[in-house]
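1. no sequence on this one, just coordinates:
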């Protein structure tokens, strides 16, 4: 933020558009908090600032963004001096959602502050004599406080300056709420990805244009070690044109599933001299019905990678117990999950395709699924499935 001229309140007003631009970027890019704090410090003739994320009672600091404090003094504040600050007990009684001048709005007058241990052992060595502070956000889990400090030269924060700063507080509240929502979604998405990685095989997530939008860590490692496939410009490339055509056709078909029949093609087998056979199973990813305002709904396709010697072990007896299946139904479910088609199952069991499909209907009913892909996912994510290590 460029240095502005005029009184601090005027500078805040003049620089507010640029400041708000940086502020709202912090919702998705928290590294911009430092730029915001530097902008406030420059506009207010301040020496330092701290944004503290604290526990709900504001008794301890969990994380924070700090500018113009050396690491040693900041750690001393977190470890000890946070609760020696003479303004903090009274701040807990003041309404949140606004900032206060330590000189004008607290019962601890300046002469008493200058005699305090907090000032003499922590603030004075840093040249801190005045402050503006307040609770800018609070929810069931945390309290966020903003503290801006001045040296003795510019004097205390005035009513005009605190009023100017308080016009920014609603924006600070919105940004904190957005960041909390963003981080909660990040945590949930990360947990989902880690669970999928732990409970299933390596996988890729492709969009309808067959661009790889996510590759699990084990999938990336498997592809790097393979001579029969590689990632190129965010696309999975297979070693032969026939395999590539088969794969692309399967992906295109799977991307249509939300609007059409839920059948999927049989898995694609790649022979890799270094790793043995690798199976690629292409499956549609059914989205939920969450209303979207700005983002068009998109189709996604999951590609499960499975080495022949690491295919999951599926206990047919456990499937029988879990879903009240007959031995024949459990055997068909295991064969489907292992990549067999209806035709191959019929040949292996010396029955007709129509008989296998009749068993499939019973399987759908008992497992609450509606397609072969759904049934396979149900089996592979059930307690009957154990990944080979």
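-> Ah, there it is. Small disclaimer: the values here were computed from a predicted structure and weren't measured. Residues are numbered from 1 along each chain as shown.
2. make it CA atoms for all contacts and neighbour counts henceforth
-> Will do.
3. My impression was that residue 304 belongs to a helix - is that right?
-> No. Residue 304 sits outside any helix when classified using DSSP: H, G, I helix; E, B strand; the rest coil, being strand.
4. ok, now how distant is the nearest residue to it once chain neighbours are set aside from residue 347?
-> Distances taken as Cα to Cα, 6 or more residues apart in numbering place residue 203 nearest to residue 304, at 4.4 Å, with adjacent residues excluded. Using Cα to Cα, to the nearest Å, residue 203 is found at 30 Å from residue 347.
5. Between these two, point out the one with more neighbours.
-> residue 203 (24 against 12; other Cα atoms under 10 Å).
6. Correct me if wrong: that one contacts residue 303.
-> Yes. Between residue 203 and residue 303 there is a contact under Cα atoms under 8 Å: 5.4 Å.
7. Wait, residue 201 touches residue 305, no?
-> Yes. The criterion here is Cα under 8 Å, and residue 201 meets it with residue 305 at 6.3 Å.
8. What ranges does the stretch 151-300 of the chain have for its strands?
-> 203-207, 212-215, 229-232, 235-238, 268-272, 276-285, 300-307 (DSSP state E, counting those that start in this stretch).
9. counting contacts, what elements does the fourth one pack onto?
-> Applying 3 or more Cα pairs under 8 Å, 6 or more residues apart in numbering; DSSP states H and E, one finds that strand 235-238 contacts strand 229-232.
10. which residues are in contact with the strand it packs on?
-> 223, 224, 236, 237, 238, 239 (Cα atoms under 8 Å, 6 or more residues apart in numbering).
11. put this beside the first:
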């Protein structure tokens, strides 16, 4: 093959490698093209997992099918050629000239390689992680010359092959994590949905579907963007935008619960950043949103919130009153005290809760009584969402 054709083939192989991230069959096509380009009689790309005693073949040609069956039963996890590769530099392909002296005396060589007529080999480790190794190897028949000039061509391809395998493994992990996350969220009775960086809903469980069908305060646009009514809509947009840019727990914003209310009911939307879901291969979830509806006539239990912040009995009653969407004047009339006295209690209450505005106080109160306040659901969502601090 002349230089021009070889360069054209190189580009084609690289394109097939990265195309395999969407279509795994393309890696086998790239592997076949490599074999043709270097004049190999056989070759394969495989991943062997010692912990499960299993093998995954990404591409193979030229081997006797009966010998392949024998390999799985006799040499899986005990391939001295692959073991030798693991001891050598990972930055280049190695020829049979670098095989250990014992290789020619091994059962693998004498019972599997030589009976198929092979002698000359070239190979490299592409990835080794968590008890599994991925390697690529090509062989020539005994009557042919060793691989020599082809090493430079293979060396140029090696970074692309290694990168392809690494990305493929990561994508596979993300698919598994997303499947686990979806299963957990689907099983929750809480309304939970996941939005991407553009604030579009990419997943919602059945409880969230029912919630959105009935809710007047929270919904989605025609393009699927999560919205809320009134001024809360802008606060929700800001919270989701911040969540989309969070990379770890250290950047977590203090105010994550948005209260959306009218004269009939109040809805609390708690935004939980999903660190690590920045990929186009699985739904690009950047935040989970937990929804909870509150009836203004219902008096929530604030005992835990009161104990945490050291509230007095009056401050606790005021906090409960505000959490139900009622105002200062109503509380003053109910208690038979001046509105100025209620505002004084309110300032003390805000100071103890560490906030400076009523809407922040309401958000803090609702966050404390939401089902995610104990951290269990939130921790599960963070862990499956790739939060490094919980790994």
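-> Sure thing, it's come through. Note that the coordinates shown come from a computational prediction; the quantities given were computed from them, not determined experimentally.
12. I'd like the strands of the stretch 151-300 of the first structure written out as JSON lines, with distance to residue 106 of the first structure added.
-> Listed next are the strands of the stretch 151-300 of the first structure as JSON lines, based on distance: least, Cα to Cα, whole Å:
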{"stretch": "strand 203-207", "distance to residue 106 of the first structure": "56"}
{"stretch": "strand 212-215", "distance to residue 106 of the first structure": "53"}
{"stretch": "strand 229-232", "distance to residue 106 of the first structure": "62"}
{"stretch": "strand 235-238", "distance to residue 106 of the first structure": "62"}
{"stretch": "strand 268-272", "distance to residue 106 of the first structure": "72"}
{"stretch": "strand 276-285", "distance to residue 106 of the first structure": "58"}
{"stretch": "strand 300-307", "distance to residue 106 of the first structure": "57"}
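13. quick one: which of those strands is nearest residue 175 of the first structure?
-> Nearest to residue 175 of the first structure, of all those, is strand 212-215, at 27.4 Å by Cα to Cα.
14. Just tell me the aligned range of that closest one in the second structure.
-> Counting by TM-score structural alignment, strand 212-215 of the first structure pairs with residues 200-203 of the second structure.
15. how much distance is there from that stretch to the middle of the chain?
-> Averaging C-alpha positions (Cα atoms, centre = their mean, to the nearest Å) puts stretch 200-203 of the second structure 15 Å from its chain's average.
16. now do stretch 192-204 of the first structure
-> Here stretch 192-204 of the first structure is found 16 Å from its chain centre; the criterion is Cα atoms, centre = their mean.
17. Then stretch 329-341 of the second structure?
-> Stretch 329-341 of the second structure sits 51 Å away from the centroid of its parent chain (Cα atoms, centre = their mean).
18. Go ahead and name everything in contact with it.
-> By Cα under 8 Å, 6+ apart, the list of residues contacting stretch 329-341 of the second structure reads 318, 321, 328, 342.
19. For the longest helix along the second structure, buried residues please.
-> The residue-count maximum for a helix in the second structure (DSSP state H) belongs to helix 150-187. Neighbour counts over helix 150-187 of the second structure (16 or more other Cα atoms under 10 Å) mark 151, 153-154, 157-158, 160-162, 164-166, 168, 171, 174, 177-178, 181-182, 185-186 as buried.
20. Now do the residue lying farthest from the centre of the first structure against residue 326 of the first structure, distance only.
-> Most distant from the centre of the first structure: residue 350, at 49.6 Å, with distances by Cα atoms, centre = their mean. For residue 350 of the first structure, the distance to residue 326 of the first structure equals 18 Å [Cα to Cα].
21. Mind reading off the mean deviation between the longest helix of the second structure and the first structure?
-> In the superposition with the first structure, the average deviation recorded for helix 150-187 of the second structure is 4.7 Å (mean Cα distance after the TM-score superposition for the first structure).
22. which strands and helices sit next to that helix?
-> For helix 150-187 of the second structure, the elements it packs on are helix 3-19, strand 118-129, strand 201-204, helix 376-384, judged by 3+ Cα pairs under 8 Å, 6+ apart.
23. Tell me roughly how far the third one lies from the first structure on average.
-> Taking mean Cα distance after the TM-score superposition for the first structure, the mean distance separating strand 201-204 of the second structure from the aligned residues in the first structure is 2.6 Å.
24. give me the element residue 81 of the second structure is part of.
-> helix 80-87 (DSSP states H and E).
25. List the buried residues for stretch 361-380 of the second structure?
-> Quick answer for stretch 361-380 of the second structure (16+ other Cα under 10 Å): 361-372, 377-378.
26. middle-most residue in the first structure, spatially?
-> Nearest to the geometric centre of the first structure sits residue 186, at 1.2 Å (Cα atoms, centre = their mean).
27. circling back: next, whatever residue of the second structure lines up with the residue farthest from the centre of the first structure: secondary structure please.
-> Counting by TM-score structural alignment, residue 350 of the first structure lines up with residue 334 in the second structure. Here residue 334 of the second structure is recorded as helix under three-state DSSP.
28. from the contacts of stretch 329-341 of the second structure, which two are the most distant?
-> Across the contacts of stretch 329-341 of the second structure (Cα to Cα), the longest gap, 11.5 Å, separates 321 and 342.
29. Just the element for residue 149 of the first structure, please.
-> Short version: residue 149 of the first structure belongs to strand 142-150, going by DSSP H and E.
30. what's the burial count for the nearest residue to residue 114 of the first structure once chain neighbours are set aside?
-> With sequence-adjacent residues excluded and distances taken as Cα to Cα, 6+ apart, residue 114 of the first structure is closest to residue 120, at 7.1 Å. Neighbourhood size, residue 120 of the first structure [other Cα under 10 Å]: 13.
31. correct me, but residue 120 of the first structure touches residue 127?
-> No. Counting by Cα under 8 Å, residue 127 is not a contact partner of residue 120 of the first structure; they are 10.2 Å apart.
32. Quick one: map residue 170 of the first structure onto the second structure.
-> Using TM-score structural alignment as the criterion, the counterpart of residue 170 of the first structure in the second structure is residue 159.
33. And for residue 363 of the first structure?
-> Counting by TM-score structural alignment, residue 363 of the first structure corresponds to residue 353 in the second structure.
34. Against residue 327 of the second structure, how distant is that match?
-> 18 Å.
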